[in-house]
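**Q** Test case, fold it:
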Amino acid sequence: MSTPQPGPSSAHRPATDPTYVVAGHRVDRVGFGTMRLHAVPPQYTDAVPVLRRAVDLGVDHIDTSGFYGPGTANEAVRTALDPYPEDLLIVTKVGWTPQFSPAFAPQQLREAVELNRRTLGLDTLPMVNLRLDDRLHARPESIDEPLGVLQAEQEAGRIGRIGISHAPPPSMCAAPAPSPTSPACRTSTTSRPLAMTP
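**A** Predicted coordinates:
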């Protein structure tokens, strides 16, 4: 599997502000999302040059997931960018199926982590977000079990940092989290909160 390598992208990275630190990387607020890449053909003819050009122009983090495709978006990322530049943060997510229905059962989460590792070609996923839904928004205490599963994956070395996506600030600020995840409330440029681990 891949080990991040130094890349030329940092030479082209604009000194944009604001930036913030995610999983030990200082990144711009706007990254590159791969949700629409799930429909690319097997050879990823269109996706590969787009991904490479995005990184050349200074994109420093990519948001992707094994449930896009399933796996095809991740495979396009791997085809285009592996070996990954050391200053590029790959953020993936778990908690949903390719049909965009919740998948929070422990075995589903473990299989999702493994799918992301395999399709991205990474031994350790730098950052994994638990993707919530409206049902969990109303019951923030219900994130304890899925976060516990991800924490176990983290302790096993398969995940670097754990985050939470699609959670409103009141829920996340009130939600108890198993140590050492301890989510904190942050808000993206689209006003969708993002909770990051320290």
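**Q** use CA for all of it now, contacts and neighbours both
**A** Fine.
**Q** Can I take it that residue 79 is in a helix?
**A** Yes - under DSSP: H, G, I helix; E, B strand; the rest coil, residue 79 falls within a helix.
**Q** To compare against the first, here's the next sequence to fold:
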Amino acid sequence: MTSVTADASGQFMIDGALPVNRLGYGTMQLTGPGVWGPPADPDEAVRVLRRAAELGVTLFDTADSYGPSVAEPLLRRALAPYDEDIVIATKAGLTRQGPDTWTPVGRPAYLRQQCEMSLRILGVERIALFQLHRVDPDVPLEDQVGELKALKDEGKIAHIGLSEVSVEEIEQARAVASIASVQNLYNLATRTAESVLDHCERHDIAFIPWFPLATGGLVRSGGPLETIASRLSATPSQLALAWLLHRSPVMLPIPGTSSIEHLEQNVAAAALQLTDEDMTELTSAVTAPS
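**A** The predicted structure is shown next:
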């Protein structure tokens, strides 16, 4: 059993007001295949969530579309009544028509409906961080963010986030409301969001990288991180997370897993100290677009 907790990752103040430990947890993997339907073992999913909280994870990222309506109820079952340091970040704006099928819907009435549903399902009076899961190209961005601002003004959400956006879209959104977080695909092997990350760092906006472990070639046995991991007495997955934590002070990785063993390994990455030389070696070990 690991003695390392997520406290070792340090803290970040989301929107300058909401403290979280930087290493969080993402709930997408707690659903069925294709992010569709319930997990094979819901009781184990609850145990994983509770163990995450025991290990000092305070930021739990979820969405109404995970399942759909599977991950949010699991969070409530596992963690409610919530400790005061627990931050539930949920999302709306993607609809589901089947396994691995995602369709953006950003109509204001729909976003409001899903916010109300998440409030009820999670069992909270206000959502700490409510994120636009995708920008709907058929709805003006200012209307989508404007509805989130209205919900914030009504006290139903505390902070507004975006997902899979460009620098230009962030700035369009910031003209309407304060933006607390951005969640884009980013990991050691996929760094196409580098300019977005740099923009977030300049403006002290939390950057939440989804798919932080780039499962597959990056962390497989014989993969590009294995030699470095062996030298540092770590696993390739731990190196990938440590690299993210060291990459930027606004980085909030949210690795997900349905295994307590893997959860504990991920949390242990918070204590992994990397030198500047380690960072350079890791960055150059994986060919990634910038």
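**Q** buried ones in the longest helix seen in structure 1?
**A** When structure 1 is parsed with DSSP state H, its longest helix is helix 106-120. Neighbour-count burial for helix 106-120 of structure 1, counted by 16 or more other Cα atoms under 10 Å, picks out 106, 108-110, 112-120.
**Q** Between those residues, which sits nearest residue 90 of structure 1?
**A** Taking Cα to Cα as the measure, residue 90 of structure 1 lies nearest residue 120 of these, at 9.1 Å.
**Q** Just to confirm, what residue in structure 2 is aligned with the closest one?
**A** Counting by TM-score structural alignment, residue 120 of structure 1 lines up with residue 122 in structure 2.
**Q** got the contact list for the closest residue to that match other than its chain neighbours?
**A** Nearest residue to residue 122 of structure 2 in three dimensions, chain neighbours excluded: residue 76, at 5.3 Å (Cα to Cα, 6 or more residues apart in numbering). The neighbours of residue 76 of structure 2, taking Cα atoms under 8 Å, 6 or more residues apart in numbering as the test, are 121-123.
**Q** Now those residues in JSON lines, please, with extra columns for distance to residue 5 of structure 2.
**A** Below are the contacts of residue 76 of structure 2 laid out as JSON lines (distance: Cα to Cα, whole Å):
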{"residue": "121", "distance to residue 5 of structure 2": "28"}
{"residue": "122", "distance to residue 5 of structure 2": "25"}
{"residue": "123", "distance to residue 5 of structure 2": "27"}
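**Q** What are the boundaries of the helices in structure 1?
**A** Under DSSP H, structure 1 gives helices at 9-12, 47-56, 72-81, 106-120, 134-137, 144-155, 169-174.
**Q** highest average neighbour count across those helices?
**A** Mean neighbours per residue, mean count of other Cα atoms under 10 Å, is largest over the helices of structure 1 for helix 72-81, with a mean of 23.
**Q** so where is that helix in structure 2?
**A** Helix 72-81 of structure 1 corresponds to residues 70-79 in structure 2, going by TM-score structural alignment.
**Q** burial count for residue 25 of structure 1?
**A** 16 (other Cα atoms under 10 Å).
**Q** ok so, going back, would you mind giving the orientation angle of the longest helix of structure 1 with respect to helix 72-81?
**A** 30 degrees (axes from the mean of the first three to the mean of the last three Cα atoms, to 10 degrees).
**Q** what's helix 106-120 of structure 1 packed up against?
**A** helix 72-81, strand 89-94, helix 144-155 (3 or more Cα pairs under 8 Å, 6 or more residues apart in numbering; DSSP states H and E).
**Q** Nearest to residue 22 of structure 1, out of those?
**A** Short answer: strand 89-94, nearest of those by Cα to Cα, at 8.4 Å.
**Q** Now do the closest one and helix 144-155, the angle between them.
**A** Using the same axes, to 10 degrees: strand 89-94 of structure 1 against helix 144-155 is 140 degrees.
**Q** how far apart are strand 89-94 of structure 1 and its match in structure 2?
**A** Superposed on structure 2, strand 89-94 of structure 1 shows a mean distance of 0.8 Å to its aligned residues (mean Cα distance after the TM-score superposition for structure 1).
**Q** Distance of the residue nearest to residue 122 of structure 2 relative to residue 49 of structure 2?
**A** For residue 76 of structure 2, the distance to residue 49 of structure 2 (Cα to Cα, to the nearest Å) stands at 10 Å.
**Q** Equivalent analysis for residue 196 of structure 2, please.
**A** Taking Cα to Cα as the measure, residue 196 of structure 2 falls 30 Å from residue 49 of structure 2.
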